[in-house]
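Colleague: Okay, sequence plus prediction incoming.
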Amino acid sequence: MPLHNRKYLKKYRRDLRSNLTISEARLWKALKGSQLDGRKFRRQHSIANYIVDFYCPSEKLVIEVDGGYHRNESVQIADAKRDAYLNSIGIKVLRVLNESVRSQLGMVLEAIRAEFSTTPAPPQRRGDGL
């Protein structure tokens, strides 16, 4: 069974992409199109049986945008289990708060940059021979 984007999760991924929270939409606007240091991000990407908010394959980095729901103890336990699994397969997880994305987007983007490896991403080719 593939590790990424399992077919049985396709409908759920599509539904989540169509119903982003305000904070997820704001962060996606800053990440899409390789805008952040040339790193490509995917939104609502599945890894194993989990759907993550944002995933950068070149950095093996997951970004999770957490709202009030994540303050619930049982949700925190599930989040910790999920993070531990992702870490065990070599994927870093960075959790940011909805409030931080809304009020301090620049700081959130700097926190994401801090997780990047020191090697800059290769330049993106546009298909125009350049």
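Modeller: Happy to help now that I have it.
Colleague: all contacts plus neighbour counts: C-alpha atoms, from now on.
Modeller: Noted.
Colleague: tell me, what residue is most central in the chain?
Modeller: In the chain, the centroid-proximal residue (Cα atoms, centre = their mean) is Phe54; its distance is 1.8 Å.
Colleague: quick check, that one in a strand?
Modeller: Yes. Applying DSSP: H, G, I helix; E, B strand; the rest coil, one finds Phe54 inside a strand.
Colleague: Can you list the buried residues in the helix or strand containing Arg26?
Modeller: Using DSSP states H and E, Arg26 sits within helix 22-31. Going by neighbour count (16 or more other Cα atoms under 10 Å), the buried part of helix 22-31 is Ser23, Glu24, Leu27, Trp28, Leu31.
Colleague: give me the number of residues near Arg71?
Modeller: Burial of Arg71 is recorded as 10 neighbouring residues (other Cα atoms under 10 Å).
Colleague: related to what we said a few turns ago, do I have it right that the residue nearest to the centre of the chain meets Arg43?
Modeller: Yes. Between Phe54 and Arg43 there is a contact under Cα atoms under 8 Å: 4.4 Å.
Colleague: show me where the protein has strands.
Modeller: 42-47, 50-56, 61-66, 92-97 (DSSP state E).
Colleague: Export those strands as CSV, with columns for distance to Tyr8.
Modeller: Shown next, in CSV, are the strands of the chain (distance: least, Cα to Cα, whole Å):
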stretch, distance to Tyr8
strand 42-47, 10
strand 50-56, 11
strand 61-66, 21
strand 92-97, 23
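Colleague: And here is the other one:
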Amino acid sequence: MAKYFNHLGYNKDLKEIARKLRNDSTPAEIRLWVKLLRAKQMKGYQFLRQRPVLNYIADFMCKELRLIIEVDGESHEHEHQWYKDELRQKELEKYGFTILRFWDEDIFNDLENVSRVIEHWIDCHPLAPPSKGELQFSR
């Protein structure tokens, strides 16, 4: 069975879950959002919080750049979660997204370097071409 997604993989079925996650953001996600990503602070690009994409919810996503930023905390230190994260990342990359990952600790203790990494990625990667039609995802 195939499922179709509009707008760079937007999955409206996950809208309510994404809303709940936005309301229950982790302290690291809040810090990254407030200090670097909201209101086009990052080089003028718009980032969205807790964006439903394919069968996942990205912590932060810039549609224009096809860039997803993930914030990893304690739960991502377990081998099982690493495996799930790797599968998720491969699937998202298959659809043209790039994923940058940062640890909670880095966001709290070295936000300047986190900013430099994101800015460097933006400077080194051309904008993605506009989306054409729908993405198809097969299960």
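Modeller: Alright, I've got the coordinates. Predicted, not measured: the structure shown is a model, and the values here were computed from it.
Colleague: and stretch 36-43 of structure 2, how far from the chain's centre?
Modeller: 14 Å (Cα atoms, centre = their mean, to the nearest Å).
Colleague: before we move on, what about stretch 3-18 of structure 1?
Modeller: From the chain centre to the centre of stretch 3-18 of structure 1 is a distance of 14 Å (Cα atoms, centre = their mean).
Colleague: Going by neighbour count, list what's buried in that stretch.
Modeller: Those would be Asn5, Arg6, Leu9, Arg13, Leu16, Arg17, for stretch 3-18 of structure 1 by 16+ other Cα under 10 Å.
Colleague: was I right about the third one contacting Ser46?
Modeller: What it means is Leu9 of structure 1. Yes. If you go by Cα under 8 Å, Leu9 of structure 1 and Ser46 touch, sitting 7.3 Å apart.
Colleague: The lengthiest helix in structure 2 vs structure 1 - mean distance after superposition?
Modeller: Ranked by residue count under DSSP state H, the longest helix found in structure 2 is helix 79-94. By mean Cα distance after the TM-score superposition for structure 1, the fitted helix 79-94 of structure 2 averages 0.5 Å away from its aligned residues in structure 1.
Colleague: for that helix, packing partners?
Modeller: When contacts are defined as 3 or more Cα pairs under 8 Å, 6 or more residues apart in numbering; DSSP states H and E, helix 79-94 of structure 2 packs onto strand 98-103.
Colleague: In structure 2, which residue range corresponds to stretch 65-80 of structure 1?
Modeller: Residues 71-86 of structure 2 are the counterpart of stretch 65-80 of structure 1, counting by TM-score structural alignment.
Colleague: can you pull the buried residues of that stretch?
Modeller: Neighbour-count burial for stretch 71-86 of structure 2 [16+ other Cα under 10 Å]: Val71, Asp72.
Colleague: With stretch 90-101 of structure 1 instead?
Modeller: Buried residues in stretch 90-101 of structure 1 (16+ other Cα under 10 Å): Ile91, Lys92, Val93, Val96, Asn98, Val101.
Colleague: Spatially nearest residue to the fourth one, not counting backbone neighbours?
Modeller: Across the structure, with Cα to Cα, 6 or more residues apart in numbering as the measure, the residue nearest Val96 of structure 1 apart from its sequence neighbours is Val65 (5.1 Å).
Colleague: unless I'm mixing things up, that neighbour is touching Ser23, no?
Modeller: Yes. Under the criterion of Cα under 8 Å, Val65 of structure 1 makes contact with Ser23 at 7.4 Å.
Colleague: Spit out the residues that contact the two alike.
Modeller: Common neighbours of Val65 of structure 1 and Ser23, using Cα atoms under 8 Å, 6 or more residues apart in numbering, are Asn98.
Colleague: Can you give me the neighbour number for Asn87 of structure 1?
Modeller: Neighbour tally, Asn87 of structure 1, other Cα under 10 Å: 15.
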